[in-house]
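Novice: predicted model follows, preceded by the sequence.
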Amino acid sequence: MATMTAPPSDKAEIVDIKYPYKEIVERCSPAGRYIDAQTDVDSPWVPFGPNAAIKHLAFDVRRNLYSNILWVKSPGVIGTHFHRGTITMVCLEGSVRYLEYDWVASPGGLILEVPGESHTLVTEHPEGCKLFGWMEGPIDFYDGDANLVETVDVFWMINHYETHCRDHQMKINPKLYL
């Protein structure tokens, strides 16, 4: 069996693909976009408790899907939470683990979380951690006595971002909305 490789391309230019629904896509699609995650130009860091912040990157209300970077600034905990959807994260900086597992994520590591599981996120790294993630569906947060404290979903995240922007006289970025 032959090993599959990427098809060769001899042109460093736009190639006009003959797609029969191209006009419909152009009319109906929110289109591709670039969000600068390295600066605050497209999205600011929004506080998420005393030791954490979130940089919102995308909101999709049709699928209850949201993307962000979670920054835990120093050793700390993001309390126990229960997933009702799938979570895909990549550790960008520092390290992080869940009390419920025996692994530690380091930069470049992929974290997959499935519906129906609860986790307690901990970073013991001196500089904390940054996690890039796509979250789908609600996440229920609990206190130490297993009492529901807050349910976070795409609408909570939009409110989190927009409230911060309004409170700090910042423009709400339409590129974040899919």
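Specialist: Nice, thanks for sending it over. Numbers count the residues shown, from 1 in each chain.

Novice: all contacts plus neighbour counts: C-alpha atoms, from now on.
Specialist: Noted.

Novice: now do the contacts for the nearest residue to Glu124 once chain neighbours are set aside.
Specialist: Sequence neighbours aside, Pro75 is the residue nearest to Glu124 in space, at 4.5 Å (criterion: C-alpha to C-alpha, 6 or more residues apart in numbering). For Pro75, the contacting residues are Val122, Thr123, Glu124, His125, Pro126, Glu127, Gly128, taking C-alpha atoms under 8 Å, 6 or more residues apart in numbering as the criterion.

Novice: neighbours of the first one, how many?
Specialist: The local packing count at Val122 equals 21, with neighbours defined by other C-alpha atoms under 10 Å.

Novice: show me what the helix or strand harbouring it is packed against.
Specialist: When secondary structure is defined by DSSP states H and E, Val122 falls within strand 118-123. Contacts defined by 3 or more C-alpha pairs under 8 Å, 6 or more residues apart in numbering; DSSP states H and E place strand 118-123 against strand 76-83, strand 96-98.

Novice: try it against this one:
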Amino acid sequence: MLYQQVDTAVTDGASLPWVPLVPYADTILLKYFKLDPIKGEWIVMMKAPMGVQLPKHHHTGTVMVYTIEGQWKYKEHDWTAGPDSIVYETAASSHTYEPVSAGASGYVTTLVQVNGELLFLDENENVIASENWKTSLKRYLAYCEQHGIEAKDLTAFN
């Protein structure tokens, strides 16, 4: 693709499905907006119900989380993120996600920009699974195929 073909674009979120975060937590839903194979970046909305917990995870790159509704925290920190807050996570940070209170939809809803990999850890800090743009793309495409949804090219720049 020539640089002249790359232009500002919009992704219509209403046309994208909410995809369960299987096999980790099928009640956590992700809406994938961008899966960038060049920078290793992935941009998703996440909806998490109360009572769900992900395994502790480690980031190989930076992460920014904007909270839309509800409140959440990391077990290892003493702050709580709520609506209109931004959490900036440094590369090489590790923590355990916990919803604190749901919003009107019954979920904690966030917009997340991840650079690099998210490595799930066991109680001994061993890597038990890895998530990145490519595993996200596989999950998205499998979900679309299973539900008869025409998949969009979330890796494209237009």
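Specialist: Yep, it's here. None of these values were measured; they are calculated from a predicted model.

Novice: what's the TM-score for these two chains?
Specialist: Scored against TM-score structural alignment, normalised by the length of structure 2, the superposed chains reach a TM-score of 0.87; 150 aligned residues with a C-alpha RMSD of 1.6 Å.

Novice: rewinding a little: average separation of the strand holding Val122 of structure 1 from the aligned part of structure 2, please.
Specialist: In the superposition with structure 2, the average deviation recorded for strand 118-123 of structure 1 is 0.5 Å (mean C-alpha distance after the TM-score superposition for structure 1).

Novice: which residues in structure 2 does that strand match up with?
Specialist: Taking TM-score structural alignment as the measure, structure 2 aligns residues 94-99 with strand 118-123 of structure 1.

Novice: got a list of contacts for the matching stretch?
Specialist: Outside stretch 94-99 of structure 2, the residues that touch it by C-alpha under 8 Å, 6+ apart are 48-59, 70-76, 108.

Novice: ok, now stretch 127-140 of structure 1?
Specialist: The set of residues that contact stretch 127-140 of structure 1 without belonging to it, under C-alpha under 8 Å, 6+ apart, is 63-76, 81-96, 123, 148-154.

Novice: in it, what's buried?
Specialist: Within stretch 127-140 of structure 1, the residues that qualify as buried are 128-140, counting by 16 or more other C-alpha atoms under 10 Å.

Novice: of those, which pair is most distant in space?
Specialist: Using C-alpha to C-alpha, the buried residues of stretch 127-140 of structure 1 reach their maximum pairwise distance at Gly128 and Gly137, which is 25.8 Å.

Novice: buried residues in the longest helix along structure 1, which are they?
Specialist: Selection of the longest helix in structure 1 by residue count, based on DSSP state H, yields helix 154-167. Of the residues in helix 154-167 of structure 1, those with enough neighbours to count as buried (16+ other C-alpha under 10 Å) are Val154, Phe155, Met157, Ile158, His160, Tyr161, Glu162, His164, Cys165.

Novice: distance check, the most centrally placed residue in structure 2 against Tyr97 of structure 2.
Specialist: Nearest to the geometric centre of structure 2 sits Val44, at 4.5 Å (C-alpha atoms, centre = their mean). Taking C-alpha to C-alpha, to the nearest Å as the measure, Val44 of structure 2 falls 16 Å from Tyr97 of structure 2.

Novice: noted, bye for now.
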